[in-house]
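>>> Sequence first, then the predicted structure:
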Amino acid sequence: MAVALLLMCYLATASSEGAPSPPERIAVVGAGIGGSAVAHFLQQQFGPQVQIDVYEADSIGGRLATITVNNQQYEFGSATIHSLNLHMQDFVKLLGLKQRREVAGKAAIFNGEQLVLEETDWYLLNLFRLWWHYGISFLRLQMWLEEMMEKFMRIYKYQAHGYAFSSVDELLHSLGGERFINLTRRSVAESLLEVGVTQRFIDEVIAAVVRASYAQPLTIPAFAGAMSLAGAQGNMWAVEGGNKLVCTELLKLTKANVIRARVTGIALLSTEGKMLYQLRHESDGGHGLDTYDMVIVATPQYQGGSNISFENFEPSVVELPGTYHRIVASVVHGYLNSSYFGFPEPKLFPFSSVLAADNPDLFFNSLDNICPVNVSASFRRKQPQEAAVWRVLSQRPLEKPQLKTLFRSYYSVQTRDWAAYPHYASALKELPPIVLHDNLFYLSGIEWAASSVEMSAVAAKNVALLAFNRWFQHHEKIDQKDLMHKLKTEL
């Protein structure tokens, strides 16, 4: 018995000596939803003993941001989350947050002269109007989206079993094969025409939804277009108190060390046979240098917007291609000019959201009557004739004549110019890499497939699993083929 115990101890010791120890320090660059989520997932994988430093020069939450109007907070950035976004749902439960009560409202599409499509309170009447105007195009669109979303949902099962992918192409291929890859290389208009959606429906409805989502024309990739169209079908929710709470609370839960500084450079170091990454950063307090075993870049890098230099890498890490599309969000507290939309009497205007058709003469992309991030049980939307808070998305800052076109009068206007989404017209020959070096990863490249809160969360989970599997050489968990069949066999 004693000999057996000694042998077991020896084998356990030998096994632990052969296995690499976990990383001691990990840096995450960016504290948006991608950076906050990856910090959380990294701690899940490597354990609480790992020190995680998160660098953020701006506000935590990134494009999840709020703004104050009359002492109340409103969403300024990404406002809603789809009901199929399982990571975001898990975060809300884990953090003890709540989903905000939905306040019903109707939408319409405006072509610059008249409303071409108006939503009503009756579901069957809405279906009849769609059929009357566009035939069965909306059914073909629905079938196309449902098939895509069903395949996309496979990622949650893969990630639950610890599987990761070393490139965005590998991830997409595992979900939908070559078809998903092709959907990142051809336009949403082409793909919808192929499944029998009419040109009229595409021009009048799809173009307005895509313009409101990405502020770009129908030449955007079909995969990105599908994500925006799925979000337009309803079943949306938001976080009580503001969506950015997910980011701040995840970082608190992770006990990440948030460093208020901008990372300007990442250099590869070799010290005593150990490979490290040195981060150069600057803040109001001056410049600094810190070294890490692993680095995750969770902020978009692109031509004209990348401020991080990569040094001493062989082969070199080049500037990532492509540019980002800018969009201006204006939050206006005022009285809507309903006569511009064909309603001379303000109290008869029934819509809380107006999408602009793809008309070069229209100076805005969408107009939404937004609710505070804290909605009480007694809350009601303002009546059309009352002063309300509206969010206007446009390509450029609204000029005074344009504001006067949309509003009879207003109390305040607050704007923010976002580098919001990849500029999909600057088409890339291939999607950006995830692995920049052995333990240096790029999270935000997934936005070139589609940009959304949940895509960033999916990318965060993938990077955390990939980093873990590469560190401990679990190669059987990376880029596995035919995973659906494999998982069915295992189960």
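Now that the structure is in, tell me what you want to look at. Residues are numbered from 1 along each chain as shown.

>>> When you work out contacts or count neighbours from here on, use the C-alpha atoms and nothing else.
Fine.

>>> Just the endpoints, please. Distance across stretch 179-191?
11 Å (CA to CA, to the nearest Å).

>>> Next, the buried residues of it.
Phe180, Ile181, Asn182, Leu183, Thr184, Arg185, Arg186, Ser187, Val188, Ala189, Glu190, Ser191 (16 or more other CA atoms under 10 Å).

>>> try this one side by side with the last:
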Amino acid sequence: MDGRFLSKLVLVLFLHTVVRGTAVDPPSQIAIIGGGIGGSSASHFVREKFGKNVQIDLFEKDSRICGRLDTVTIDGREYESGGSIIHSKNLYMKKFVKDSPNLQEASSFSSTLGIFDGKDYVLQTSTWSIVSLLKMFWTFGLDLFRLQWLEKRFINKFVGIYDLQKQGHSYDTVQGFLHAIGGNDFVHATQITGVAEFSSDGIGEFMIDNLVSPGLRTNYGQNASVNGFVTAVSMAGIQPGLWSVKGGNKLVCGELVKNSSANIINEQVSKVVYNAASKTEKFSVFTKQSPSQAKTYDIVIIAAPIQSDMYHIDLSSACSNEENCPSSKVNGKRYRKTTANFVKGKLNSSLFKCNSWKVCPGSILVSNQDTFYRSIGLHIPVDYDPTSDEVDPVYKVFTTDPMTDEQRDYLFESYTTKATVVWKAYPVYEPPEELTSFVLNSAGLYYTSPMEWVASAMEMSVISAKNAALLAYNNWFGKGSDNTTAMKGEL
């Protein structure tokens, strides 16, 4: 090898190492705000990228972590009350469970599906898969295969994000992220309704009204007027092969935080300030409990939605661009309230045309938008053991407001126990969606929640957390993001 070439190569490598001076050293303090699945997985990915010496503080205002993943107790047994299903292609959630000796997949429980219009069934599937397929084909015709093809294309493109993130790619904006995995098609899907997206693939009105919209009402409390991307995610959420974590999906958060050795601070963050003059620990984090005593950090990742109806954090002195700064005071976006009504009892046999949980559909999706209930699902305890447990039917009924006794009596012939969980479950989707930035300040302030306005799901939050960790790592060490490369010549 030519000696001059080798000398130049060594010089280039040396300059690359020192180009940022002391900043090439790893950060010493990183804050994560929000202890839901996004924040807890961010702690995992930050530890994975930055190593064992960085201190990670996880701020969570509640006494428990995992946010919208939770359980409710019915007669001494726990049932999923928040995010309850995981798709077989959710590779991060699968890996979290596989890598932890304290986590395992819950035992499956097979049940049938019914599409109910408030008076009769549009469709009832069978415990025999071939019979179910024939029934669905009889009901929906070739649209059934059009839907399957659309979902297959969507998922095959979407899973490309895992290889991209494994290679270290990160994205400043939601638009750049979507374009990297699905090109203009994925970006466009967020700008039009689910009706428009699915109609463009030849799917007819009958299937949209009687399968797509009922699925959306169950998963997102809305109909096919939501954006096309979240519509596709919703359809993946009613496919076979869904699973959950034994003991409750919330256990994943605890394992991630524990294994990351993050320090949990049970205080409510009220304000973040950027200290431009400081060479290190450029961000000050104030809490409601300690308003005058800030903690300082090199990097801050916000994994909680800053909306008027969710979290209030003053970032006006932290963002580098006022137009790009989330504010609970001016942000008109909102989250949809949903109510999970749990009832231990027997369904109304004359209404639902079945006299036992064994013959009633385990999942009843409602196609009539005028009913007060959106879906009814038979649930089993999170620690269900098929070898020893008898099914003691507990149903989860999704409504907007808590059911009245009169409404409960309408749906159930009899019941012994009831419980209600009201929560802000997911965004109100109103396309065209505004695709904002994950980077609030390139000096080290990142935000995961913009991903939710594409589609809200456990895996989407985890992927966004991974992107935030990669952004933090790449920007800290001068590697930059991939937005320009990913979108060049395409938009």
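All right, it came through fine. Here the structure is a predicted model, which means the values were calculated and not measured.

>>> ok so, going back, tell me which entries of the buried residues of stretch 179-191 of the first structure lie within helices.
Phe180, Ile181, Asn182, Val188, Ala189, Glu190, Ser191 (DSSP state H).

>>> now, which of these sits nearest Thr291 of the first structure?
Nearest to Thr291 of the first structure among these: Ile181, at 36.7 Å, using CA to CA.

>>> In the second structure, what residue corresponds to the closest one?
Residue pairing (TM-score structural alignment): Ile181 of the first structure is matched to Val187 of the second structure.

>>> Isn't Ser451 of the first structure up against Tyr421?
Yes. Counting by CA atoms under 8 Å, Ser451 of the first structure touches Tyr421, with 6.4 Å between them.

>>> Determine the number of other residues adjacent to Asn446 of the first structure.
Just so we're on the same page, residue 446 of the first structure is Ile rather than Asn. Ile446 of the first structure sits with 25 neighbouring residues when counted by other CA atoms under 10 Å.

>>> now swap in Phe14 of the second structure and tell me
11.

>>> which SS class is it?
Three-state assignment for Phe14 of the second structure (DSSP: H, G, I helix; E, B strand; the rest coil): helix.

>>> what do you get for Val421 of the second structure?
strand.

>>> Map it across to the first structure for me.
Aligned partner of Val421 of the second structure by TM-score structural alignment: Arg416.

>>> ditto for Ile301 of the second structure
Counting by TM-score structural alignment, the partner of Ile301 of the second structure is Ile296.

>>> Provide the secondary structure category for that match.
strand.

>>> OK, contacts around it?
Neighbour list for Ile296 of the first structure: Ile26, Ala27, Val28, Val29, Leu440, Phe441, Tyr442, Leu443 [criterion: CA atoms under 8 Å, 6 or more residues apart in numbering].

>>> How about Ser452 of the first structure?
Contacts of Ser452 of the first structure (CA under 8 Å, 6+ apart): Met227.

>>> Residue in the second structure paired with it?
Under the alignment by TM-score structural alignment, Ser452 of the first structure pairs with Ala457 in the second structure.

>>> surely the match of Val421 of the second structure meets Arg326?
No. If you go by CA under 8 Å, Arg416 of the first structure and Arg326 don't touch, sitting 10.2 Å apart.

>>> out of these two, which sits in the busier spot?
Arg326 (18 against 14).

>>> Number of residues surrounding the nearest residue to Tyr162 of the second structure once chain neighbours are set aside?
Nearest non-adjacent residue to Tyr162 of the second structure, counting by CA to CA, 6 or more residues apart in numbering: Leu91, 7.8 Å away. Using other CA under 10 Å, Leu91 of the second structure is surrounded by 15 other residues.

>>> Leu91 of the second structure maps to what in the first structure?
That one, Leu91 of the second structure, aligns with Leu86 by TM-score structural alignment.

>>> where's its match relative to Gln51 of the first structure, distance?
Distance from Leu86 of the first structure to Gln51 of the first structure, by CA to CA: 27 Å.

>>> ditto for Thr415 of the first structure
37 Å.

>>> Kindly report the same for Val210 of the first structure.
Relative to Gln51 of the first structure, and taking CA to CA, Val210 of the first structure is found at 41 Å.

>>> who's more crowded, those two?
Val210 (27 against 18).

>>> now that one, what's its secondary structure?
Applying three-state DSSP: Val210 of the first structure is helix.

>>> now the longest helix seen in the first structure, how far from the centre of its chain.
What stands out as the longest helix in the first structure, according to DSSP H, is helix 453-471. For helix 453-471 of the first structure, the separation from the chain centroid amounts to 14 Å (computed by CA atoms, centre = their mean, to the nearest Å).

>>> do stretch 400-412 of the second structure as well
Taking mean C-alpha positions (CA atoms, centre = their mean), stretch 400-412 of the second structure and its chain are 29 Å apart.

>>> Now do it: which range of the first structure does it align onto?
Counting by TM-score structural alignment, stretch 400-412 of the second structure corresponds to 395-407 in the first structure.

>>> quick one: contacts of the matching stretch?
In contact with stretch 395-407 of the first structure (CA under 8 Å, 6+ apart) are residues 215, 326-328, 330, 334-338, 340, 363-365, 415, 417.

>>> mind running it again at 10 Å?
If you take CA atoms under 10 Å, 6 or more residues apart in numbering as the criterion, stretch 395-407 of the first structure is touched by 215-216, 325-330, 332-341, 362-365, 367, 387, 390, 392, 409-410, 413, 415-417.

>>> mind checking the end-to-end distance for that stretch?
Stretch 395-407 of the first structure: ends 18 Å apart by CA to CA.

>>> buried residues in it?
Counting neighbours by 16+ other CA under 10 Å, stretch 395-407 of the first structure gives Gln395, Pro397, Leu398, Leu403, Leu406, Phe407 as buried.

>>> quick one: which of those is nearest to Phe472 of the first structure?
Gln395 (46.6 Å).

>>> Which other helices and strands does whichever helix or strand comes after the longest helix of the first structure contact?
Counting by DSSP states H and E, the element after helix 453-471 of the first structure in chain order, helix or strand, is helix 483-490. For helix 483-490 of the first structure, the packing partners by 3 or more CA pairs under 10 Å, 6 or more residues apart in numbering; DSSP states H and E come out as helix 154-160, helix 168-182.

>>> Highest mean neighbour count out of those helices?
Stretch with highest mean neighbour count among these: helix 168-182 (a mean of 19; mean count of other CA atoms under 10 Å).

>>> my guess is Tyr395 of the second structure contacts His379, does it?
Yes. In this structure Tyr395 of the second structure lies within contact range of His379 using CA atoms under 10 Å: 5.7 Å.
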